[in-house]
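Visitor: here's my sequence, what's the structure:
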Amino acid sequence: MKMPSFFSSLKVIFCTLLFFQFSVHADHHAKSSASLFQKGDRVAFVGGGLIERARLNGYLETTLTMVAGAQGSGLKFRNLGWSGDTVYNDARSSFGKPQEGRDRLGRIIAEWKPNVVFLNYGAEVALSEGLPWTDESAVKKQSAGKWEESMKVFLEGYQKLVDALRKNAGDNLREIVVVVPPPLENLGDPLPNHKSTNIRMGKVRDALAGFAKKNEAHFVDLFAQMGGDKFEGKITTNPLTNDGLHFTDSGYQKLARHFSHGLGYPVEDLEFSDSLSQNLRKSIIEKNRLFFHRWRPANETYLFLFRKHEQGNNAKEIPQFDPIIEKQEAVIEDLRNQLFKKEAIN
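Guide: Here you go, the predicted structure:
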């Protein structure tokens, strides 16, 4: 029997190793680019004004609903954004300390049990150089200190927020996505040019990249994708915001595309011009309106707090939003199915 030569054996070993290396790389690529969403996922958006205002035009949620594909059926989203919020959840407090805001967020997360959570924080630090950006008594003074000290406070608060989310969501929570805020725009005098703010935002981004890796979270760099690293302070010719900070509806449409692209979804063929897509977006906006009144009723002082002795009997009506929201979500799912059926035919 003829024995294989040394070089023949070496060739076999080399090919085997090459195949193994390719297989490992392919598997890693598949995992990194695999769909973030799974059938029936509950998804929560948590952050400040950028997130809260997204519910009003629906572009972000509609885009994610569409790019999730036909296999991502039954997705349900909850916008838990709160304008002015920080990683210590200051803005969510009604009359008390930030702990009250953390408790509020903890309750809704424990109730909703999301599978995927998008987190968007960091602008509070970049916009507040030398000023306290949280009322959390233990760290308020440090938040107004030198940059390194303020960032330390921010990252410590962010870590506590992530830990609390995981605790309250329990085993349901599968994915956390850390989303870097987009760059601010210069719209000319009398508004600030935001050059120094964007430099600080870039530093926040760099810190969040390591933070996301540490927490085994996905990372979406809206700052880089939307031109933050190239910002030189020039006046923006085609603004996406009303004032350099707050996005217009068309601005949100573009932001949503960058958001989805950052998650690895293709957005080249994404359009909102047809009637089905428009009806889907309108239905999502209506669902968001209903849910907003469910979890943030305008008269909660009378319903749940220190004046509940006057109208607290009406608190029983708040859970009655739930079946209405479920009905609206059925409409959304039907429109979504029609949309993908139409694409499959075409």
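Visitor: alpha carbons only for contacts and neighbour counts from here, please
Guide: Fine.
Visitor: give me the secondary structure label for the closest residue to Phe304 other than its chain neighbours.
Guide: Setting aside the residues directly before and after it, Phe304 is nearest to Gly312 in space (C-alpha to C-alpha, 6 or more residues apart in numbering), at 6.3 Å. Assigned with DSSP: H, G, I helix; E, B strand; the rest coil, Gly312 falls in the helix class.
Visitor: is it correct that Gly312 is in contact with Asn299?
Guide: No - at 10.1 Å, Gly312 does not count as touching Asn299 under the criterion of C-alpha atoms under 8 Å.
Visitor: in which helix or strand does the most centrally placed residue in the chain reside?
Guide: Taking C-alpha atoms, centre = their mean as the criterion, Phe118 is the residue nearest the geometric centre of the chain, at 3.2 Å. Element membership for Phe118, per DSSP states H and E: strand 116-120.
Visitor: and that strand, what does it pack against?
Guide: Other helices and strands packing on strand 116-120, by 3 or more C-alpha pairs under 8 Å, 6 or more residues apart in numbering; DSSP states H and E, are strand 42-47, strand 175-180.
Visitor: and the helix or strand just after the last one, which residues are buried?
Guide: Stepping forward along the backbone from strand 175-180, the first helix or strand reached (DSSP H and E) is helix 195-214. Applying a neighbour-count criterion of 16 or more other C-alpha atoms under 10 Å, the buried positions in helix 195-214 are 195, 197-202, 204-205, 208-209, 211-212.
Visitor: could you also give me the structure for this second sequence? I'd like to compare it with the first:
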Amino acid sequence: MGRCSVGYVLLQSITLLAMGSLATAKDSPPKLELQDGDRVVFLGGTFIEREGQFGYLETALTTAWPDRKVTFRNLGWSGDTVWAESRGIFDPPQVGYQRMIELITLLKPTLVVMGYGQNESFAGEAGVGKFVAQYEKLCNDVQATGARLAFMTPHKWERPKSPLPDASRQNGTLAIYAAAVRDLAARRSAPVIDLFELPKPTANLTENGLHFGPFGYSQLVTAIQIQQGWPRLSPSDEKGELIRQKVVEKNMQFFHRWRPQNITYLTGFRKHEQGNNAVEIAQFDPIVARIEGEISELNSK
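Guide: Modelled structure (predicted):
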């Protein structure tokens, strides 16, 4: 082959590589990054609610940009779907859905991070269309607040120890729903935390094949930090753990604020009995604000 031919082939190769790099960059979803002053709302099912109990993801986001003032509100509800099927309490899901949108609006978020698809996947491949249609509606209703959106795909399920059934058999269907979430994020040019494509751990991270405990969340969030390219504290830095403990305390107080144990009597169909006590709900607000101040102080050191 002559020198010119070699040069032409080499030029072609470089061009193809460059085109491939550009395509990859174009196809890659934007990374999730917080802005100064962000008011973040987490919305979703069991994965989101349990994150509020352990606080690893919120701590990772808090410490990634210590110079930015950010607040978080966790509105996760175990077993929930994009139809708000867990939130109706004694009312139909549509009423719970409306209450959810009203609460989100009241919180005035600038960013809503949504994690759905896990429970919806039980409808199988035939249910994907309905799932996406309702997710689009939820996105539109949330964006009416002016908030940006970010998404989380469903995560893989694991094969737990006997005698629990093999939850990993659902992963084929979960993959379809994860792809649907990626497509939804792409249509809205929104960041997506791809839990489904995180590296497979060497040991099980879930307690029962489906749900993560503290260890599972800690390992999972480390993988998310790498995937998203977030700045990270040193593993030996105790500051992150101190902040996480405060995050958990704050989330517990906010949980009592928006989901009081006797909600049926305070704001539900039996409020005619004890509804006068609903004025006490707002007393959690200064407690939450105080703990957020302590988190901010720790984070700035």
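Visitor: quick revisit: map the residue nearest to Phe304 of structure 1 across to structure 2 for me.
Guide: Aligned counterpart of Gly312 of structure 1 in structure 2: Gly275 (TM-score structural alignment).
Visitor: okay, now its match: neighbour count?
Guide: 16 (other C-alpha atoms under 10 Å).
Visitor: now do the one 5 residues further on
Guide: Burial measure for Glu280 of structure 2: 10 neighbouring residues, criterion other C-alpha under 10 Å.
Visitor: likewise for Arg307 of structure 1?
Guide: So Arg307 of structure 1, with other C-alpha under 10 Å, has 13 neighbours.
Visitor: give the contact list for Gly227 of structure 1.
Guide: Pro183 (C-alpha atoms under 8 Å, 6 or more residues apart in numbering).
Visitor: what separates it from Gly251 of structure 1, distance-wise?
Guide: 14 Å (C-alpha to C-alpha, to the nearest Å).
Visitor: one step back: surely the residue nearest to the centre of structure 1 and Arg42 touch.
Guide: No - assessed by C-alpha under 8 Å, Phe118 of structure 1 is found out of contact with Arg42, at 11.4 Å.
Visitor: Gly115 of structure 2 matches what in structure 1?
Guide: By TM-score structural alignment, Gly115 of structure 2 lines up with Asn120.
Visitor: give the contact list for its match.
Guide: The contact partners of Asn120 of structure 1, taken as C-alpha under 8 Å, 6+ apart, are 46-48, 51, 178-181.
Visitor: if we can go back for a sec, same list (the helices and strands packed on strand 116-120 of structure 1) but as TSV, adding distance to His293 of structure 1.
Guide: Converted to TSV, those look like this (distance: least, C-alpha to C-alpha, whole Å):
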stretch	distance to His293 of structure 1
strand 42-47	16
strand 175-180	26
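Visitor: now render the ones you listed as a markdown table, adding distance to Arg166 of structure 1 and mean neighbour count.
Guide: A markdown table is the format used below for those (distance: least, C-alpha to C-alpha, whole Å; neighbours: other C-alpha atoms under 10 Å):
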| stretch | distance to Arg166 of structure 1 | mean neighbour count |
| --- | --- | --- |
| strand 42-47 | 13 | 22 |
| strand 175-180 | 9 | 22 |
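Visitor: Leu17 of structure 1: which of the ones you listed is closest?
Guide: strand 175-180 (32.8 Å; C-alpha to C-alpha).
Visitor: quick check: closest non-adjacent residue to the equivalent of Asp194 of structure 2 over in structure 1.
Guide: Under the alignment (TM-score structural alignment), Asp194 of structure 2 maps onto Asp221 of structure 1. Nearest non-adjacent residue to Asp221 of structure 1, counting by C-alpha to C-alpha, 6+ apart: Val180, 5.1 Å away.
Visitor: mind checking how far the one you found is from Ser83 of structure 1?
Guide: Distance from Val180 of structure 1 to Ser83 of structure 1, by C-alpha to C-alpha: 16 Å.
Visitor: how about Gly262 of structure 1?
Guide: Applying C-alpha to C-alpha to Gly262 of structure 1 and Ser83 of structure 1 gives a distance of 23 Å.
Visitor: give me the more crowded residue out of these two.
Guide: More neighbours surround Gly262 than the other of Gly262 of structure 1 and Ser83, with 17 against 14 (other C-alpha under 10 Å).
Visitor: for the counterpart of that one in structure 2, what are its contacts?
Guide: Taking TM-score structural alignment, the alignment pairs Gly262 of structure 1 with Gln227 from structure 2. Going by C-alpha under 8 Å, 6+ apart, Gln227 of structure 2 touches 193, 198.
Visitor: double-check that Gln227 of structure 2 belongs to a helix.
Guide: Yes - read with three-state DSSP, Gln227 of structure 2 is one of the residues of a helix.
Visitor: returning to that earlier point: Thr267 is in contact with the match of Gly312 of structure 1, correct?
Guide: Yes - in this structure Gly275 of structure 2 lies within contact range of Thr267 using C-alpha under 8 Å: 6.2 Å.
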